[in-house]
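*Asks:* below are the sequence and a predicted model; questions follow.
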Amino acid sequence: MGKSRLPLRRSRGSTGASALQGRPIVGVLGGSKSDFPILEKAGAILAELGIPYELLVVSAHRTPDRLFEYATTASERGIQVIIGGAGGAAHLPGMLAAKTHLPVIGVPIPTENLRGLDSLLS
């Protein structure tokens, strides 16, 4: 498929010498920047464990082509697992899982009305 054109919002974690040379192995994706307060907690745990990760916005509704590109190229870029969080009906982790063979962990993001229960049950 060639080199990915996806710009990274943030890339963090271990930068020391490793088999992956600091390349992200976990993708942490949110549907919008408003999801970051929850997803940054996952990033903090990954950083504490020295696991390199990338944190970016990829919307299932506003940028589906970018989502498909991310999911289909994640493995070849060294990503081993994807964490996806968005409010509502959890379309982001569902669409990611449909386009990759990698494990996808869906994170329910609290919404005003149902406090994340809608995402959890989707």
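*Replies:* Structure's in. What do you need? Numbering: from 1, shown residues only.
*Asks:* CA only for contacts and neighbour counts going forward, please
*Replies:* OK.
*Asks:* which residues touch the closest residue to Pro64 other than its chain neighbours?
*Replies:* Distances taken as Cα to Cα, 6 or more residues apart in numbering place Val58 nearest to Pro64, at 7.8 Å, with adjacent residues excluded. Applying Cα atoms under 8 Å, 6 or more residues apart in numbering to Val58 gives the contacts Leu29, Gly30, Gly31, Ser32, Pro64, Arg66, Leu67.
*Asks:* now do 7 Å
*Replies:* Contact analysis of Val58 by Cα atoms under 7 Å, 6 or more residues apart in numbering lists Leu29, Gly30, Gly31, Arg66, Leu67.
*Asks:* put this next to the previous one:
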Amino acid sequence: MKVAVIMGSASDADKMEACISILKDYGVDVKVRALSAHRAHAALAAFVDECNNDGTDVIITAAGMAAALPGVVASMTVLPVIGVPLKAVATDGMDALLSIVMMPSGVPVATVAINGGKNAAYLALQMMGIKYPELSEKLKAFRKSQEEACLKTNEEIKNKY
């Protein structure tokens, strides 16, 4: 079970910490890189080629502003690519979101919410759950715990009012 997480810049690391932690908590081997599609395209291509050949199951990409990284990575692989649009100063991440979701036909990038690193991890786990049933079982248990927490909160609110 292997996921690659590629950020466009080292400054994106704090926004992707939760994603990486969730994956590791589920026992996934996580390879993390900070490789800009614009500034380090040869190194990015080499890393994606490595992912294509080393058993990587899913690639998660995180980028802000023009957010070319997810699309560039998707153009170099048929592995599932998940894009995480990151909030930048000028447009609150809408530029990155639109850049990632507007991929040309045949080169899709699954996209989560702006700064949605956690959901990128959960989506990757769901994808890998097809191949690794133990991940599906862990996710089902997690969803059950979410339901129980929600119902407990509901009872507390109901009793309070």
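*Replies:* Arrived safely, thanks for sending. Quick caveat, the model's predicted, so the values are computed rather than measured.
*Asks:* overlay them and tell me the TM-score.
*Replies:* Once superposed, the chains reach a TM-score of 0.77 (TM-score structural alignment, normalised by the length of structure 1), with 99 aligned residues with a Cα RMSD of 1.1 Å.
*Asks:* hang on, the earlier thing: now the contacts of Val58 of structure 1 as JSON lines including neighbour count, distance to Leu20 of structure 1 and secondary structure?
*Replies:* Listed next are the contacts of Val58 of structure 1 as JSON lines, based on neighbours: other Cα atoms under 10 Å; distance: Cα to Cα, whole Å; DSSP: H, G, I helix; E, B strand; the rest coil:
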{"residue": "Leu29", "neighbour count": "28", "distance to Leu20 of structure 1": "20", "secondary structure": "strand"}
{"residue": "Gly30", "neighbour count": "28", "distance to Leu20 of structure 1": "24", "secondary structure": "strand"}
{"residue": "Gly31", "neighbour count": "25", "distance to Leu20 of structure 1": "27", "secondary structure": "coil"}
{"residue": "Arg66", "neighbour count": "16", "distance to Leu20 of structure 1": "24", "secondary structure": "helix"}
{"residue": "Leu67", "neighbour count": "22", "distance to Leu20 of structure 1": "24", "secondary structure": "helix"}
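*Asks:* check those and tell me the two furthest apart.
*Replies:* Maximum pairwise distance among the contacts of Val58 of structure 1 (Cα to Cα): 12.6 Å, between Gly30 and Arg66.
*Asks:* count of residues packed around the residue mapped onto Lys99 of structure 1 from structure 2?
*Replies:* Counting by TM-score structural alignment, Lys99 of structure 1 lines up with Met76 in structure 2. Neighbourhood size, Met76 of structure 2 [other Cα atoms under 10 Å]: 14.
*Asks:* quick one: Met76 of structure 2 from Ala110 of structure 2, how far?
*Replies:* As judged by Cα to Cα, to the nearest Å, Met76 of structure 2 and Ala110 of structure 2 stand 15 Å apart.
*Asks:* now the longest helix seen in structure 1: which residue numbers in structure 2?
*Replies:* When structure 1 is parsed with DSSP state H, its longest helix is helix 36-48. Helix 36-48 of structure 1 lines up with residues 13-25 of structure 2 when matched by TM-score structural alignment.
*Asks:* which other residues reach that stretch?
*Replies:* Val30, Asn115, Gly117, Lys118, Ala120, Ala121.
*Asks:* go with 8 Å
*Replies:* Stretch 13-25 of structure 2 has contacts (Cα under 8 Å, 6+ apart) with 5, 7, 29-30, 62, 86, 115, 117-122, 125.
*Asks:* buried only: go through those for me.
*Replies:* 5, 7, 30, 62, 86, 115, 117-122, 125 (16 or more other Cα atoms under 10 Å).
*Asks:* just checking, Asp29 of structure 2 touches Met1?
*Replies:* Yes. Asp29 of structure 2 is within contact range of Met1, at 6.1 Å (criterion: Cα atoms under 8 Å).
*Asks:* how about the helices in structure 2?
*Replies:* Under DSSP H, structure 2 gives helices at 13-25, 41-53, 69-75, 94-101, 117-129, 133-160.
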